[in-house]
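K.L.:
Task: produce atomic coordinates for the following.
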Amino acid sequence: MAMRRTQFLLLLLWLLCVYAPTCFCANVTYDHRALVIDGKRRVLISGSIHYPRSTPEMWPDLIQKAKDGGLDVIETYVFWNLHEPVQGQYNFEGRGDLVKFVKAVATAGLYLNLRIGPYACAEWNYGGFPLWLHFIPGIQFRTDNEPFKAEMQRFTAKIVDMMKQENLYASQGGPIILSQIENEYGSVEGAYGPAAVPYINWAASMATSLDTGVPWVMCQQENAPDPIINTCNGFYCDQFTPNSKAKPKFWAEGYNGWVLYFGGAISYRPVEDLAFAVARFFQLGGTLPNYYMYHGGTNFGRTSGGPFVATSYDFDAAIDEYGIIRQPKWGHLKDVHKAIKLCEEALITTDPTITSLGSNLEAAVYKTEAECVAFLANIDNTSDATVNFNGNSYNLPAWSVSILPDCKNVVLNTAKINSASMISSFTTESLKEVSSLEGPSPGWSWISEPIGISKADSFSKFGLLEQINTTADRSDYLWYSLRIDLEDDPGAQTVLHIESLGHALHAFINGKLAGSGKGNSDNSKVNVEIPIILVAGKNTIDLLSLTVGLQHYGPFFDTWGAGITGPVILKGLKNGSTLDFSSKQWTYQIGLKGEDLDLPSVTSGQWNSQSTLPKKQPLTWYKVS
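P.N.:
Below you'll find the predicted structure:
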């Protein structure tokens, strides 16, 4: 009997060992040199891939290409307005499936830095804040304000709890090794006065109280309180110094390129310069840089910030908007990463000794009993140089760093590219050419949008309404409609003067387009004077105001506003007088009729498919497959 009991207990113990869930839990801390994972300092290389700027089908391929390029960590923001578009109603599906994305990173064997914020900036609509937040009584964003702090804590805790439930923190065996609270607050902190520091201290305390088991960071926050790690953003962060000797030197955003605005130039950053910046960061004591972006992707739908941030968020990244490796950027950075990893043991063991090799020339040496690593830098951006180091001669091209993992042999110079170049080409097709492509003719179809008020939910108010408060961002469009009755012939020189906070507008007189105006990324305001023709008797003025991405950055950006706030004045009447319509009773319509029809996905029966497309007909929806 005792033998049977012993055999049963042994069998039970074996079953528990075999079928018990395995937990590869990691203890993540930091010291003055690096992130420390399970007691070992790590040199880590990170890159930004924002999950909603690509599709779930793309995620595994993008993450694998990042890993193949030498990355250890994927960084992403969490976008509050994507996940809670209506207060209390959550969306974590499709491109918003955050858990699926984090698990895809884990499957690839990479770590993740989760920048919860929840303010993101990121050139994302309204900085990532849901617009309903703006309507909470007494609220003021990003300051020591109780209604705001309550909502910020609630959402932050929800994301943390979601990650915990899926065991996604490193302390639970998951990939998340860092989290971020707030974002780039230091650049706007002064505008918030004495309430700013209490807010930052509260945000730090709130975040650490959530007990994630991993460190928290704040980027561009010189006064980040302990134990929060303050980090650098910029094109170069080699000169950055943390606010405590106990904190490591991290680079949260190293820019591959820059943001594309509608009508603006496409930004390119030569990979030689980016590689130089990264090598200099490691040369002077850095241990965790992050490429912003490693894959930029696309601002789908109405997610672009603004005003006038483009649909493309390519950012001249190592993986382009479409998920294609960009050469030589991807390949050269991969070579840089390989060279840095050869130096890891020395980098994590000691601090650098910096010596001058001449004007704009320097050496940084990491030396231990077993290792010697050197970085030789020429920080003159025009002249090559030859330097002597440890009895050997080395050529340093202008604005370059040479990496010597053994203090003797150069394995890489940042200015010398060994990767093959590849230039993507795009072909532009006319409408006629598109229809004649091989295979079934796709065929264009169209629907006209009514001019002026066409929906039953229109309403009237005296005066001109600010657009964002009126639409609550349900649409980019707001109609302002006015009927006027002129007793006499107004004359032929009448001009309609319109002032708007932006971002664009179209003016229709008696159903006909009279003129348009638009702002730009530097100044979104629109002031136009449009010659118009009115008649004696009844006339209709219909003004269509458009937003092109809501403001995403700056102090008090949620109060900047948009739309036609006036004045709207009729000038040049025959008798020399003017008419100010600003305080008249206007009729308003939020959105377009086509939006209510869910164009372009509406059934084909409502589309006109005649062979001749309408010309010079404003407000027309077009569709082609």
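K.L.:
contacts, neighbours, all on C-alpha from now
P.N.:
Will do.
K.L.:
ranges for the helices of the stretch 501-625 of the chain?
P.N.:
For the stretch 501-625 of the chain, the helices defined by DSSP state H, counting those that start in this stretch cover 593-596.
K.L.:
Are we agreed that residue 198 is in a helix?
P.N.:
Yes - counting by DSSP: H, G, I helix; E, B strand; the rest coil, residue 198 falls inside a helix.
K.L.:
what about the residue lying closest to it once chain neighbours are set aside, which helix or strand?
P.N.:
Nearest residue to residue 198 in three dimensions, chain neighbours excluded: residue 144, at 6.3 Å (C-alpha to C-alpha, 6 or more residues apart in numbering). Of the helices and strands defined by DSSP states H and E, none includes residue 144.
K.L.:
Next, the second sequence, to be compared with the first:
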Amino acid sequence: MKPRTPIAPFALLIFFSSSITYCFAGNVTYDSRSLIINGRRELIISAAIHYPRSVPGMWPGLVQQAKEGGVNTIESYVFWNGHELSPGKYYFGGRFNLVKFIKIIQQARMYMILRIGPFVAAEYNYGGIPVWLHYIPGTVFRNDTEPFKYHMQKFMTLIVDMMKREKLFASQGGPIILAQVENEYGYYESFYGEGGKRYALWAAKMAVAQNIGVPWIMCQQFDTPDPVINTCNSFYCDQFTPHSPSMPKIWTENWPGWFKTFGGRDPHRPSEDIAFSVARFFQKGGSVHNYYMYHGGTNFGRTAGGPFITTSYDYEAPIDEYGLPRNPKWGHLKELHGAIKLCEHALLNGERSNLSLGSSQEADVYADSSGACAAFLANMDDKNDKTVVFRNVSYHLPAWSVSILPDCKKVVFNTANVRAQSSTVEMVPENLQPSEASPDNGSKGLKWQVFKEIAGIWGEADFVKSGFVDHINTTKDTTDYLWYTTSIIVNENEEFLKNGSRPVLLIESKGHALHAFANQELQGSASGNGTHPPFKYKNPISLKAGKNEIALLSMTVGLQNAGPFYEWVGAGITSVKITGFNSGTLDLSTYSWTYKIGLQGEHLGIYNPGYRNNINWVSTMEPPKNQPLTWYKAVVKQPPGDEPIGLDMLKMGKGLAWLNGEEIGRYWPRKSRKSSPHDECVQECDYRGKFNPDKCITGCGEPSQRWYHIPRSWFKPSENILVIFEEKGGDPTKITFSIRKISGFPK
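P.N.:
A predicted model of the protein is given here:
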């Protein structure tokens, strides 16, 4: 008999047109099958959307886009370092207005998973923990040390009390159905020894004592004490088992893509594979699933961690960085969610049975006494399609796929059969135009104002010390920049002065990057990479007879965000030598070094539209090109239309950008490079088989990030002040806005 696979292509459309309403309840409990909300078992399909990685003007659209994609829950971390700027000094405005974000979710009639942490990892600077906490004596992060536990509990209690005051827990009629304490601690607990075990137990008990009326979870913790539920983070969690048989199976992080690093390639995860992993999870009894990320967003300002995490945190998520649906992924997952929800009653109330359909093929069937029946037919073979017989009917199963049969008869969805329409995204350039409100509007082009930083010490030195200090311990992350400056005397009899050769400057640094100057002239730059920040610099240096000033600008590019004892990882210069002198190598490492924290422009706040300091800006129609340590400012028009906007920095070097005082973030169109001999880009990705971040990479030899998201809400109708700080030199006349346009899929 010819294989046949009954398909019901319109079932999902009927389901979504009728569709999803959620009532907030006064009671959230659980059993081994699922969460029980208002006395009813429910499947939870959740979407991670981090409120600080977008702006309030985007929140309603992001939440609605997720809901239209078949999601019923929004998940987010709480970002401690964005809220407690110094001990006891709190901020909950702008992008950090947590209550406003949750109330938008509530208004959309959706649930919320609040991962209070307060450690988040998340490729976020310092893992979301405030830098100031590291400098309180006796503190070891995530360990049984009293200062850490005191401040962690204080912040968690603040957040819990805020949620209670606003009646946002489900026990109060709000949307929050789960809360998380700590995050992924099980990965590192063994490194912390007995102190780590005591801390994890303390954190769980402390959370439960908060009495919020909804269950607590602890992500990736293998020995969570009852009643805290442990959860799974991975690319595949179908075989995950909770630590207690009375607890539901929860997947807090299913990664639909991966993050990018400056200098790294562009990783992708195919729609077919992410759908396969989700279907397998529900097939094997999962009931709470969260995409990390569903909308990745943007690491505005200096919030990216890593080091070397890009400003873009797009994550190849179903909703892209700019808030547009990424198709076919968004549409394919929407169909998947509809198919799974059609199975909800049987999945949560039926008895499960497993049938072998072949060597790598199986069926999981859920049926109850009412006659409800749902089946998942899986082909785990990563190379070969198979035809199987289930209940006397033949079904064709593509390799590495799951077919979903909500009535145990008809296939409404197969993970490898992508029917969603693809979309094409373009970044359409829009030249910077002078503002109509600008006094220069009558001129032929854009007028720039330029300010050049001094290479080395500006103003009074912060301190002088023999040898080198740690960069992070010195700046305490108040800036990316730290100047190390010294001077040497070159004898006029040095051979290199006579024969035209040049000595060689040798620098070793713990990271993350540096620019070397001699007598105010840039000699060269160097940096680590996304995996190994330590690096060596080796370049000729131009010296003259007499006194020579050596100025080294050390830079951080986001602080460590995870790992055991990650807060103790340092940065900065560790050795400086110059070879080529008549007497041999000159070691400057023990010299007296003068230090200055940050840039003069930062100190003066010249990126702020309302700054009042006098500064020697130079006005010009032809701004200097390839000039290091230069601030550029222009007053520009808002690009036309209402589509999202990116700033194209392809022709610039490295630095920071602001619009109207808002921090766009770090830019660095650094080209990608191999991290290993086997690290190759692909033309087309094979979705079949276990996924890893290096499986489907593109962008070899291209900038890791060219465009930098500027939210529309940051623009003013007329006068917009764009400020750029360029570290090593670029061409500001080539900076453009780019309008992000999507085609091939209806808005």
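K.L.:
hmm, back to that, could you measure from the residue nearest to residue 198 of the first structure over to residue 511 of the first structure?
P.N.:
Look at residue 144 of the first structure and residue 511 of the first structure: by C-alpha to C-alpha, to the nearest Å, they are 49 Å apart.
K.L.:
And those two? Which one has more around it.
P.N.:
residue 144 (20 against 14; other C-alpha atoms under 10 Å).
K.L.:
contacting residues around the counterpart of the more buried one in the second structure?
P.N.:
Matched by TM-score structural alignment, residue 144 of the first structure corresponds to residue 144 in the second structure. Listed by C-alpha atoms under 8 Å, 6 or more residues apart in numbering, the contact set of residue 144 of the second structure reads 195-196, 198-199.
K.L.:
can you put those in TSV and add distance to residue 409 of the second structure and neighbour count?
P.N.:
Converted to TSV, the contacts of residue 144 of the second structure look like this (distance: C-alpha to C-alpha, whole Å; neighbours: other C-alpha atoms under 10 Å):
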residue	distance to residue 409 of the second structure	neighbour count
195	54	15
196	51	21
198	52	15
199	51	20
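K.L.:
Not counting its own residues, what contacts the lengthiest helix in the first structure?
P.N.:
In the first structure, assigned by DSSP state H, the helix with the most residues is helix 146-165. For helix 146-165 of the first structure, the external contacting residues (C-alpha under 8 Å, 6+ apart) are 80, 99, 116-118, 136-142, 169, 172, 206-207, 210, 212.
K.L.:
Pull up the aligned stretch in the second structure for the helix or strand following that helix.
P.N.:
Counting by DSSP H and E, the element after helix 146-165 of the first structure in chain order, helix or strand, is strand 176-181. Counting by TM-score structural alignment, strand 176-181 of the first structure lines up with residues 176-181 of the second structure.
K.L.:
Stretch 540-556 of the first structure now?
P.N.:
Taking TM-score structural alignment, stretch 540-556 of the first structure hits residues 549-565 over in the second structure.
K.L.:
Show me which positions of the matching stretch end up buried.
P.N.:
549-562, 564 (16 or more other C-alpha atoms under 10 Å).
K.L.:
swap in stretch 53-69 of the second structure?
P.N.:
Going by neighbour count (16+ other C-alpha under 10 Å), the buried part of stretch 53-69 of the second structure is 53-56, 59, 62-63, 65-67, 69.
K.L.:
how long is it end to end?
P.N.:
20 Å.
K.L.:
from the chain's centre, how far out does that stretch sit?
P.N.:
17 Å (C-alpha atoms, centre = their mean, to the nearest Å).
K.L.:
Likewise for stretch 102-118 of the first structure?
P.N.:
Stretch 102-118 of the first structure has its C-alpha centroid displaced from the chain centroid by 16 Å (C-alpha atoms, centre = their mean).
K.L.:
end-to-end on that stretch?
P.N.:
Stretch 102-118 of the first structure end-to-end distance (C-alpha to C-alpha) = 17 Å.
K.L.:
Contacts for it next, please.
P.N.:
Outside stretch 102-118 of the first structure, the residues touching it (C-alpha under 8 Å, 6+ apart) are 59-60, 63-64, 67, 71-80, 128-129, 152, 155-156, 159, 168, 174-183.
K.L.:
For stretch 134-144 of the second structure, list every residue counted as buried.
P.N.:
134, 139-144.
K.L.:
and which of these is nearest residue 391 of the second structure?
P.N.:
Distance to residue 391 of the second structure across these (C-alpha to C-alpha) is lowest for residue 142, with 52.8 Å.
K.L.:
so who does the closest one touch?
P.N.:
Counted by C-alpha under 8 Å, 6+ apart, residue 142 of the second structure has contacts 148-149, 196, 199.
K.L.:
once aligned to the first structure, how far is the one helix or strand residue 289 of the second structure maps to on average?
P.N.:
Here residue 289 of the second structure sits within strand 288-295, counting by DSSP H and E. For strand 288-295 of the second structure, the mean deviation from the first structure after alignment is 0.6 Å (mean C-alpha distance after the TM-score superposition for the first structure).
K.L.:
Quick check: what element follows that strand along the chain?
P.N.:
Taking DSSP H and E, what comes next after strand 288-295 of the second structure is helix 329-342.
K.L.:
compared with the first structure, how much does the following helix or strand past that next one deviate?
P.N.:
Counting by DSSP H and E, the next helix or strand C-terminal to helix 329-342 of the second structure is helix 344-349. Compared with the first structure after fitting, helix 344-349 of the second structure has a mean deviation of 0.7 Å; criterion: mean C-alpha distance after the TM-score superposition for the first structure.
K.L.:
Counting by contacts, list what helix 344-349 of the second structure packs against.
P.N.:
strand 40-42, strand 361-367, strand 373-379 (3 or more C-alpha pairs under 8 Å, 6 or more residues apart in numbering; DSSP states H and E).
K.L.:
try it again with 10 Å
P.N.:
For helix 344-349 of the second structure, the elements it packs on are strand 40-42, helix 271-283, helix 329-342, strand 361-367, strand 373-379, judged by 3 or more C-alpha pairs under 10 Å, 6 or more residues apart in numbering; DSSP states H and E.
K.L.:
picking up where we left off before, redo the contacts of residue 142 of the second structure as a markdown table? Include distance to residue 515 of the second structure.
P.N.:
Below are the contacts of residue 142 of the second structure laid out as a markdown table (distance: C-alpha to C-alpha, whole Å):
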| residue | distance to residue 515 of the second structure |
| --- | --- |
| 148 | 36 |
| 149 | 39 |
| 196 | 40 |
| 199 | 42 |
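K.L.:
Can you tell me which of the residues you listed lies closest to residue 594 of the second structure?
P.N.:
Using C-alpha to C-alpha, the contacts of residue 142 of the second structure come closest to residue 594 of the second structure at residue 148, 33.6 Å.
K.L.:
For the closest one, the count of nearby residues, please.
P.N.:
With other C-alpha under 10 Å as criterion, residue 148 of the second structure counts 21.
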